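Asker: Just a sequence and a predicted model for now, questions to come.
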Amino acid sequence: MDISPKGVVGSVQRLLATAQNGLEVIRFGGLSHDVESSPFEVVERRRMYRLRHYFPDDATPGRPVVLLVPPLMVNADIWDVNAAGGAVGILHAGGIDCWVIDFGSPATEEGGWERDLADHVLAVNSAIDTVCEATGAQLHLMGYSQGGMFAYQTTAYRYGKGVASIVTFGSPVDIVNGMPFGLPYGLVSEVADFLADHVMHRLPITESMVRIGFQMLDPVKTAKSRLDFLLQLHDREALLPKERQRRFLNSEGWVGYAGPAVADLLKQFVAHNRMMLGGFVIRDHPVSLAELKCPILAFVGEVDDIGQPAAVRGIVRAAPNAEVYEASLVAGHFGLVAGSTATNHTWPIVRDWIAWMDGNAALPEQITPMQEHVAGNAPRTAATRMVHTAAGLAEAGAGVGKVLENIAGNTIRGSLEMAGEAARALPRLTRLGMIQPHTRISLGKLLSEHASRAPQKDLVLFDDRVHTNAAVEERVDNVVRGLISVGIRPAMRVGIMMETRPSALASVAALSRIGAVAVLLAPGAELDRAIELTGVHTLITDPENLRTAATTAARVLVLGGGDSRALAVPTGDRVIDLEQIDPARVRVPAWYRPNPGLARELAFVLVLGSGERLEAKYITNHRWALSAFGTASAADLDRRDTVYCLAPLHHSSGLLVSLGGAIAGGSRIALARPMDMDPGRFAEEVHRYGVTVVTYTWTMLRELLDAQAFPVGHNHPIRLFIGSGMPAGLWRRTVEQFAPARVLEFYASIDGDVVLANVPGTKIGSKGRPVPGTARVELVAYDPVSEQILVGDDGFARRCADNEPGLLLGKAVDGGDISDGGLRGVFRAGDAWWPTENLFRRDTDGDYWLVDRRDTVIRTARGPVFTQPIVDVLNDITPVDMEVAFGLKTAAGVVAAAALSVRDGFRIEPGDITEAMRGLEPGQRPDLVYVVEEIPRSSSFRPSAPAVQAAGLPEAGPGTCIYNRETEAYEVLTAADAERLLG
């Protein structure tokens, strides 16, 4: 210590200066300074915002224009904290016209605490229109943190109109890769969803809570900055240049966060990660960042704990149609936009970016094309920093510490994700197990449960509109009143012939709610015969199918299309427009009880096949619930999924798998318009709706694959395809083109409760194993010629050995009625089983493989030949487009034949067929394989064997091959071979 007179005087002066400055801070909140804000004028005032125009006196023509968007918890002065060294100061000095949107504080704005995220996006959208109109130019939209998220969302919402480029600073996109402290996303998602639904919409976050929260993110840095300030309190000249920034961070810069906006953020972008997947909702409009096509520059803070690098770099996958660049700086979240790093690096880079965009300069060397996977992309949380700091004491310790950190993190994450999947499946399986014949369960009841639990949750997406649970519930109840007014009663069979649309879903649900039976009919498919077969006297249709429906003898009810649509035929006693009935004026009768359906009662009738094979299949509420909950469990569907229903509702896959699984899983349902598989629309809607699961039937995905709706390597949100009937070759092409998505193939018997699912998807072509909670299955020896089950010496059915074809049986419900086609005494006296219509084999692992339908086995002189194995091996030949197998009658007897069509740009040789058929036993190989121009398909996209079979024997020539049993090879059919074959 200096005790000289000079030293003592200096200490006293320092003490006095400290006291004087400290008193000023206590009285006025800080030190007075002469750092002035940049000049601006408010050019527009709206309920949601004020629009600032900085340096309004500068009328230099032709300047590039920027609009800066702050995050919700920081006020708009963030762009001018450092005055001349801040954003607007540096950009203006660089010849750029600066505009800033100011949302104000929800604590002082009218209705501020009721604001949601859509309010802010629409505010930015309005401000863009104003700036573009005022300047006559496109603008560069820039946002910090959540302001950058708004920039992405707003530009996508307006399909890029008026936006020349987007620049963001520490703005996370892929929330899954930006979890704090390495927490598992599944856990964070569950907590976020709970908070959004039950807490945050009632609890606003005040300014003090925001300030304390941000300071707690880095308490060491906060404490250090305050200590540094106290230690320098005597040196006023050293403190003044940073005083404005200090006061901004300590108190003046923070604003509150409205509860509904927090709830939206948690639900849409944390719990459901819809910035990445697409399908986030602005009012009732679904939006995807795939709509972004303008250049994007994202600033990445290498030590940013809020906008973590991996989360920020998610934009390169979320916006696959945009050129995405990045500028990586060693900075934290705040340091990206304010402070010395921002002054010296961020804003000069932004200035140079705009110059490059205008063609006046080269691309700055600090800006590089963004790569999704880069070294150091892992989250750098406070915990990670402590590990790295401690490990820095010993290099070896660092390596071991990192390995242990990764192992522990991956183990915890994997365990929690598995636990989450089990937690979702268990209630579904438990509910399935509790269903008894007298249990009330139905489609209408499940929809009512969803509406009661989460009325504002999104449920249906269609034609770029989103309908909530509450809106769907209201629509269904209105349709119920309309149906009641025209005489629909419980247990009545009512036909539905409609295109896939919300009104079709509402019709099915309304009949379920009444307790009536919905008979689902394919538009344009043998309508009169189907109506006669099912006993339908009333038919619900839409305007598109009205003309066809009116030609039948049934009474026609028209639904959908809105009040202003014109109908093809006049209404009257036989044609009633349900949309003209005012539900409020309908008196609900005393007999009406919503959702009365019992598990044992008939709920739906499906009409399958065509011509002589046209048949009705009857589905009870229990059978529907079995498929619904079984699908939801096998596919692990939950509220984060959006299921895209390509399969029509009149098909079993659409009704039982798509609609049933989505409702049972609590997922969103995206309905696809009849589009003749338009690949362009498919790609747009997958992104816009955030589709994670796509349903299919048979060869439905063929056109999408041929057109490469998503080329290999193109980013998409799809994780799963679910359906039935997909050929093996198409399956392989699907998983290759849509990697890492997989295929979940189902088999569900119409009679009985058999549901198989190939959950792992590793055995392409297999139908998998029984879904837990569904019927127990057995495979019994079966003679397809005599159509008899083979029995042992004890008279009971003989179980099949591994890989032996047999008839698949499903265990009947104890006490259930099996009088219509069931079997008793199969394996023991009194047992009850339902036979399916299909033959299977079971491999040594216990997986089931479809062999044939009982009625399509080819009965040749050498024995039965099964069609499905032939189809599978042919479809796996790369040039083959579609194929069918069937029996052809000749003078010499029935021969096994297969017809195939060839993909454009390919050709097929006899050697290709020979090689493919080596996978079958010689006796199971077809006698003829020939090429046809086209193979017709049914309305469910199933290749039609009868249509090709009806054309008869093919002509000899290069397009037809015959099997030579001596050489075990396929050879071109000659005229002599054809004559011999004909006998």
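Answerer: Received the coordinates, thanks.
Asker: going forward, measure contacts between C-alpha atoms and count neighbours the same way
Answerer: Will do.
Asker: next SSE after whichever strand or helix holds residue 14?
Answerer: Assigned by DSSP states H and E, residue 14 falls within helix 5-28. Sequence-wise, the next helix or strand downstream of helix 5-28 (DSSP H and E) is strand 40-45.
Asker: Just list what that following strand packs against, helices and strands only.
Answerer: If you count contacts as 3 or more CA pairs under 8 Å, 6 or more residues apart in numbering; DSSP states H and E, strand 40-45 packs onto strand 50-54.
Asker: For residue 959, give me its contacts.
Answerer: By CA atoms under 8 Å, 6 or more residues apart in numbering, residue 959 lies in contact with 930-932, 972.
Asker: neighbour-wise, which of these leads?
Answerer: The most crowded member of these, judged by other CA atoms under 10 Å, is residue 930 (23 neighbours).
Asker: quick one: that one is in a helix?
Answerer: No. If the criterion is DSSP: H, G, I helix; E, B strand; the rest coil, then residue 930 is strand and not within a helix.
Asker: Let me see the contact set for it.
Answerer: Residue 930 sits next to 898-900, 954, 959-961 when contact means CA under 8 Å, 6+ apart.
Asker: circling back: to the chain's geometric centre, what's the distance from the helix holding residue 14?
Answerer: Offset of helix 5-28 from its chain centre (CA atoms, centre = their mean, to the nearest Å): 64 Å.
Asker: for stretch 209-228, same thing?
Answerer: The answer for stretch 209-228 is 39 Å, by CA atoms, centre = their mean.
Asker: List the buried residues of that stretch.
Answerer: Residues of stretch 209-228 classed as buried: 210-211, 215 (neighbour count, 16 or more other CA atoms under 10 Å).
Asker: Comparison target, given below:
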Amino acid sequence: MRVPMSCMRVPTSCMPVLTHLQAAVEEVLPALQQDGVRVFYLSAASPTPGVEALGPSMEEASDEPLPARHRADITPNSKAIYIFTSGTTGLPKAAVITEKKLMMVANMGRLCGLRASDVLYTALPLYHSAALLVGLGGCLEVGATCVLRAKFSASHFWDDCRRYNVTVIQYVGELMRYICNTPERPGERDHSVRMAIGNGMRAEVWRKFLQRFGPVTIREFYGATEGNAGFINYTGKIGAVGRANAFLKKFSAFELIRYNVERDEPVRNEQGFCIPVRRGEAGLLVIKITKKTPFHGYAGDPEKTKRKILRNVLEKGDAFFNSGDLLVMDHENFLYFQDRVGDTFRWKGENVATTEVEDMLAPVSFIQEINVYGVSVPGCEGRCGMAAVCLRAGMSFQGESFYAQAKESLPSYAVPLFVRIQEALEITGTFKQRKSNLIKEGFDPNVIKEPLFFLDETKKTYVPLSPAVYADILEMKLKL
């Protein structure tokens, strides 16, 4: 993926000083300088002593390719960049991206059908792999045009697409849901978007998007920044992240294995090997580590890398990358994302997949966003369900409607016992919902100042959770 400097040059006059990041840079600058790290502003001038302005150097740079000696020691396995994981299940980790992996991920756009004549639009942050490697990298790979938006705006999304003649959009699931939640307007199908490339779109949002905005080809994929393989749904099967076949299994041997949610570990048989799941059963996705599908791990802490490797999975001496994700394969070999292992919880002897519960409850009319998780209750095994809900503008929480939807669409063990109303849900930089802080805060009305509700089976609704009811739960006077 060699790109002439002339194609990447930004006129110095168009380079604003990033003043909104200046304070953050200056705060850590002494530590960076102590470690020998050079810092640059992508601007014509620098307001910070010790930080260089990159603009003048870019203007002076030659259009000719770099001399071969500058890349003489570069191999496919050389480290190209570090990309921090989004941190949905803990602190972000710096994943090692090699030159070969950078090229392979950048080629995903071509595999999905991205062409040189396309204009791709992304509002995702460039510090993550989706926008940097799949979006921008994909455009550089095929010679397409990339439109970058600094901050996503659902209300301006289609106006931007029309303004820049966008033909391909990049998404994560939450962005598509935001777009579908915007008020309907005339001429919503008046656009030139032919394809959407992304991951994490729920089946209901997928259907709604196509119904509202026209027959856009959806290329849903599955992958992790540090992962050693992934899937692409070429068929348009709604909800699927890909489809297994003999070629895929030969290139990247993967397996779905049984996982004990309570013990947070794979289930092993008498011989000590992992047990593959049956069709239709959720299992932990593991991908064999080979020369073709290597796992390069994380920078700085070997222990973090070791924890992502499962050994002796199917036979003695083998090694598999632990994705941390639960997937399901149906009878047609289609693969569906189920949940993160840290998000799935066990209640009344059953595994509860938070994404499934969210999918079933999201259609409630007054819900803008919903985030389901499990909380510990004294005297009870496992964790019971709780839902953090962001309401649509001008609407209020209606306990009867929420109860009716939950009872009609979910098994009894998956129905949330608690509801927390929030003005906004906490998300990562790539719009993934965070659950860890909500789990820690639990359902204590003495601590949480936002409205809390409790499932009242006798009244068939959700009632306000008072300190008195909370005390009864702690003292086990209320049966859950």
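Answerer: Sure thing, it's come through. Just so we're clear, the structure is a prediction, and the values are computed from it rather than from any experiment.
Asker: Overlay the chains and give the TM-score.
Answerer: Between these two chains, after superposing, the TM-score reads 0.79 (TM-score structural alignment, normalised by the length of the second structure); 445 aligned residues with a CA RMSD of 3.8 Å.
Asker: re earlier: for residue 549 of the first structure, state which of the buried residues of stretch 209-228 of the first structure is nearest.
Answerer: residue 210 (61.3 Å; CA to CA).
Asker: What distance do you get for residue 868 of the first structure to residue 462 of the first structure?
Answerer: Counting by CA to CA, to the nearest Å, the gap from residue 868 of the first structure to residue 462 of the first structure is 36 Å.
Asker: Look at the two and report which has more neighbours.
Answerer: Using other CA under 10 Å, the more surrounded residue of residue 868 of the first structure and residue 462 is residue 868, with 22 against 19.
Asker: how about the host helix or strand of the more buried one, aligned to which bit of the second structure?
Answerer: Assigned by DSSP H and E, residue 868 of the first structure belongs to helix 867-875. Here helix 867-875 of the first structure aligns to the second structure at residues 354-362, judged by TM-score structural alignment.
Asker: And stretch 275-288 of the first structure, by the same measure?
Answerer: Against the second structure, stretch 275-288 of the first structure falls on no residues (TM-score structural alignment).
Asker: what's the helix or strand for residue 337 of the second structure?
Answerer: strand 334-340.
Asker: right, and out of the buried residues of stretch 209-228 of the first structure, which lies closest to residue 595 of the first structure?
Answerer: residue 210 (46.9 Å).
Asker: contacting residues for residue 970 of the first structure?
Answerer: 910-911, 913-914, 961-964.
Asker: Adding secondary structure and neighbour count, write those residues out as JSON lines.
Answerer: Below are the contacts of residue 970 of the first structure laid out as JSON lines (DSSP: H, G, I helix; E, B strand; the rest coil; neighbours: other CA atoms under 10 Å):
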{"residue": "910", "secondary structure": "helix", "neighbour count": "19"}
{"residue": "911", "secondary structure": "helix", "neighbour count": "12"}
{"residue": "913", "secondary structure": "helix", "neighbour count": "19"}
{"residue": "914", "secondary structure": "helix", "neighbour count": "18"}
{"residue": "961", "secondary structure": "strand", "neighbour count": "26"}
{"residue": "962", "secondary structure": "strand", "neighbour count": "22"}
{"residue": "963", "secondary structure": "strand", "neighbour count": "21"}
{"residue": "964", "secondary structure": "strand", "neighbour count": "13"}
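Asker: Would you check how far apart residue 836 of the first structure and residue 778 of the first structure are?
Answerer: Distance, residue 836 of the first structure to residue 778 of the first structure, by CA to CA: 11 Å.
Asker: Quickly find the element holding residue 221 of the second structure.
Answerer: strand 217-222.
Asker: Can you give me the stretch of the first structure that whichever helix or strand comes after that strand aligns onto?
Answerer: Downstream of strand 217-222 of the second structure, the next assigned helix or strand under DSSP H and E is strand 231-232. Aligned by TM-score structural alignment, strand 231-232 of the second structure falls on residues 756-757 of the first structure.
Asker: From the chain's centroid, how far away is that stretch?
Answerer: Remark: stretch 756-757 of the first structure is offset 22 Å from the chain centroid, using CA atoms, centre = their mean.
Asker: For that stretch, give me the average deviation versus the second structure.
Answerer: On superposition with the second structure, the mean distance recorded for stretch 756-757 of the first structure (mean CA distance after the TM-score superposition for the first structure) is 2.4 Å.
Asker: Identify the residues contacting that stretch?
Answerer: So stretch 756-757 of the first structure is contacted by 634, 744-748, 767-771 (CA under 8 Å, 6+ apart).
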